[in-house]
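> this one's structure only:
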C-alpha cells in the first residue's frame, strides 16, 4: 500500500486503478495523471491558482448551452482541437489537408445546381468559386458532394441570426459530374471574432491575444470510396492568417482571390480538393509522442 506523498503522487494515484478497468481508459487516464502532476510540480502551483482554475472551469461549464459549447472553444484557443484533428487525419502527400469542423455546420443544406448563388441576403462582394474534386492520382471524382458554408458580409452565420438572415444563407451542397468540377456564387468571406464574452474570451484578453479568425469558407466533401474531408479555404493576405485564434490555418489551404474588372461578379477563387482513398495508409508521424512527454 502506498500513502500519498509529493514525490510518489503519480504512482499512488495510479495504483488505485482497478486492473479490470477498460485498457484504453487506463492508458489515457494514466497519461493524464502523469502530465497533470508534472505540470503542478513544474510551476509549483499555488492553492490560489488552483482555486482560480477550478472557478474558471466552473464558469466555462455554466455558460454552455445547446447553442454554445464553451469547452470546445477553450479546446480551440489552446490548439488542442487542431492537434486532435492532425493526429486523427494524417493524410498522404498531395491530399488536401483538414482543419477544424467549427460549430456552424447545418446538416441537410439544399442540393443546388452548379453555378447557383448561395448568397441570399444580397450583402458582400460577390465571388465565383470553382475547382475540381480529384483522387490522389489526379483523376476527377464524379458524384462527390461539396457541402459549403460561410459567414455573411457582417461576419455572422445564418444560425447566429435566425431572424435576420434568410435560412440557408451562404450554404449549399453541390454534386460533381464526370469532370469532378464544382462551381457556385457566394461572397468573398470576412474575418470575424469567436464568441469572446465568456471565460475563454477573458482568458484571451489576459494572454494578450485577439479573438479573430481570418476570412474563410468551410467545405465538407464526401465521395464513395474516399475519406471524408473537413476543411476551410482561407483568403490570402488576410491580416489574421498568422494569428488565427483557433490555429486553423494551414499554408496549403490559403486560396488566391482574383479581382474581376468586368461583370457583376467581383472576385474569382479557384481551388482543387484532393481526397484520400478509404484504404490509403496514413503516413508515419511522431505527433503522438509529443503528447506522452
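All right, it came through fine. If you're wondering where the values come from, they're calculated on a predicted model, not measured in any experiment.

> alpha carbons only for contacts and neighbour counts from here, please
Fine.

> Show me which residues of stretch 272-280 are buried.
By 16 or more other CA atoms under 10 Å, the buried positions in stretch 272-280 come out as 273-277.

> Show residues contacting that stretch.
91-92, 94-96, 131-136, 138, 225-229 (CA atoms under 8 Å, 6 or more residues apart in numbering).

> Can you flag which of the buried residues of stretch 272-280 belong to strands?
Using DSSP state E, the subset of these located in strands is 273-274.

> Redo the buried residues of stretch 272-280 as CSV? Include distance to residue 8.
Shown next, in CSV, are the buried residues of stretch 272-280 (distance: CA to CA, whole Å):
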residue, distance to residue 8
273, 51
274, 50
275, 49
276, 47
277, 48
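
> Make sure residue 12 is actually in contact with residue 4.
Yes: with contact defined as CA atoms under 8 Å, residue 12 counts as touching residue 4 (5.9 Å).

> More neighbours: which of those two?
residue 12 (16 against 12; other CA atoms under 10 Å).

> check which helix or strand covers the more buried one.
Using DSSP states H and E, the element containing residue 12 is helix 9-15.

> May I see the buried residues of stretch 131-141?
Applying a neighbour-count criterion of 16+ other CA under 10 Å, one finds 132-136, 140-141 buried in stretch 131-141.

> Show residues contacting that stretch.
For stretch 131-141, the external contacting residues (CA under 8 Å, 6+ apart) are 94-95, 144, 176-183, 223, 270-277.

> Tell me how many other residues surround residue 238.
Using other CA under 10 Å, residue 238 has 15 other residues around it.

> Not counting sequence-adjacent ones, nearest residue to it?
residue 214 (6.0 Å; CA to CA, 6 or more residues apart in numbering).

> Report the central residue of this structure.
Taking CA atoms, centre = their mean as the criterion, residue 100 is the residue nearest the geometric centre of the chain, at 1.3 Å.

> From what I see, it and residue 83 are in contact.
No: counting by CA under 8 Å, residue 100 does not reach residue 83; the two are 9.6 Å apart.

> try this one next to it:
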C-alpha cells in the first residue's frame, strides 16, 4: 500500500495490529486517527511542524526532579481537568488536577502539627473529616497535603528561603475520621512561566495565575482515592484559573476566628484563620 494522504491512517493503524495489549492497541489507533485528522485539517507547513517538535522537545528538557513541564502543559490545555472529569466517581468530593508540584514526598506528621516551617504569616487551622459516601467516618485514612506559602511559592521553587517539606504533610485521620493541621493561608500565584509553557501563554495572551488553594490526596482502604484542592473563598482568579481546576463545591471560607478556646486547642493565637470541610470518598466498585 502506497503511503498517501488517504492511506496514511490505515497504514499506521495496521502497524499496531500485533500489539498484545488490547487497550494499548486501542489507544494507539485512536491517537493515530485523531492526530492525522488534526494534521489534515490544520495542514501545517514543514516549518510549523518542526517548530511543534522543537516545542515538545523543550517541554521535555524543562522537566527536572522537582519540576514537571509536561504536567503543566497538560494543565494549561485543559487536558488534565478533562481526564479528571471523565474519571470522576459519583457521590464523592469533586476531584481536580494533581498539578506540577507534587514532585517530592510529603513528610509524615502528627494531627495538629504545623506544615508551616517558616512561621512568618497569620496562623491558619485546617480541619475536617474523611467520610465514605454514606457518611461513615474513615479512621486511619491517609491525607497528603501540599501548598504554596503566603507569597505564592512552593518549597521546591525557593529552596534558598524555604526548608524542604515546607507546606507539605502526610497525616492519618483519627478514630472519628478527623484530620487537622496548622498552616498559613496560601496566596494566589502564577504557574512557572520561565519555560516553554510560559512562552505558550504569552503567545496566546493568557494570564498564568491560579487562585489560592491547598492540594489533597486522600486514600482509605476499600475506597477510590481522591485528588483535589480546596480554594480560598476570597481569592483572585477563582473565575479564570489558568489550569481550569476551580469547582464551586471546592471553594471554602477561611474565616477569621477570635475564639480563644479554639485557638488554645489548636496551638495558635487569636486572631487566626480557620477552614473546616469534609472529604468524601466513594467505595471501590465490587
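Yep, it's here. In this text, all values refer to a predicted model and were calculated from it rather than measured experimentally.

> who's in contact with the aligned residue in structure 2 for the residue nearest to the centre of structure 1?
Structural correspondence for residue 100 of structure 1 with respect to structure 2 (TM-score structural alignment): residue 97. Neighbouring residues of residue 97 of structure 2 by CA under 8 Å, 6+ apart: 75, 80-81, 84, 227-228, 245.

> Can you tell me the element residue 97 of structure 2 falls in?
Counting by DSSP H and E, residue 97 of structure 2 is held by no secondary-structure element, helix or strand.

> For residue 148 of structure 2, pull up the helix or strand it's in.
In the assignment (DSSP H and E), residue 148 of structure 2 maps to no helix and no strand.

> ok, and the closest non-adjacent residue to it?
Closest to residue 148 of structure 2 by CA to CA, 6+ apart is residue 154, at 4.3 Å.

> in structure 2, what residues pair with the longest helix along structure 1?
Identified as the longest helix of structure 1 according to DSSP state H is helix 23-43. Helix 23-43 of structure 1 corresponds to residues 22-42 in structure 2, going by TM-score structural alignment.

> what's the mean deviation for that stretch versus structure 1?
Stretch 22-42 of structure 2, aligned to structure 1 and superposed, deviates on average by 1.5 Å (mean CA distance after the TM-score superposition for structure 1).

> quick one: what's aligned to residue 109 of structure 2 in structure 1?
Using TM-score structural alignment, residue 109 of structure 2 sits opposite residue 111 in structure 1.

> My reading is that residue 200 of structure 1 lies in a helix. Confirm?
Yes: per DSSP: H, G, I helix; E, B strand; the rest coil, residue 200 of structure 1 lies within a helix segment.

> Please tell me how far the counterpart of it in structure 2 sits from residue 78 of structure 2.
In structure 2, the residue matched to residue 200 of structure 1 (TM-score structural alignment) is residue 197. Relative to residue 78 of structure 2, residue 197 of structure 2 is positioned 13 Å away (CA to CA, to the nearest Å).

> If you count surrounding residues, which of those two has more?
When residue 197 of structure 2 is set against residue 78 and neighbours are counted by other CA under 10 Å, the residue ahead is residue 197, at 26 against 16.

> related to what we said a few turns ago, tell me which element the nearest residue to the match of residue 109 of structure 2 once chain neighbours are set aside falls in.
The shortest distance from residue 111 of structure 1 to any non-neighbouring residue, by CA to CA, 6+ apart, is to residue 173 (4.6 Å). Following DSSP H and E, one finds residue 173 of structure 1 within strand 171-175.

> same for that strand, what does it pack against?
Here strand 171-175 of structure 1 touches strand 145-149, strand 181-187, going by 3 or more CA pairs under 8 Å, 6 or more residues apart in numbering; DSSP states H and E.

> The first one vs structure 2 - mean distance after superposition?
I take that to be strand 145-149 of structure 1. Averaged over the aligned pairs, strand 145-149 of structure 1 sits 2.0 Å from structure 2 after superposition, using mean CA distance after the TM-score superposition for structure 1.

> can you tell me what part of structure 2 that strand aligns to?
Taking TM-score structural alignment, strand 145-149 of structure 1 hits residues 142-146 over in structure 2.

> what's next to that stretch, contact-wise?
Contacts for stretch 142-146 of structure 2 (CA under 8 Å, 6+ apart): 102, 106, 167-173, 179, 214-220.

> Equivalent analysis for stretch 214-225 of structure 1, please.
Stretch 214-225 of structure 1 has contacts (CA under 8 Å, 6+ apart) with 141, 143-151, 189-192, 228-235, 238-241, 244, 277-278.

> picking that back up, over in structure 1, see which of the contacts of residue 97 of structure 2 survive.
Retained in structure 1 (both residues aligned by TM-score structural alignment, their matches' CA atoms under 8 Å) from these: 80-81, 84, 227-228, 245.

> buried ones in stretch 207-219 of structure 1?
210-219.

> ditto for stretch 237-254 of structure 2
Residues of stretch 237-254 of structure 2 classed as buried: 237-238, 240-246, 250-254 (neighbour count, 16+ other CA under 10 Å).

> and what of stretch 222-235 of structure 2?
For stretch 222-235 of structure 2, burial by neighbour count (16+ other CA under 10 Å) applies to 223-233, 235.

> Onto which residues of structure 1 does it map?
Aligned by TM-score structural alignment, stretch 222-235 of structure 2 falls on residues 225-238 of structure 1.
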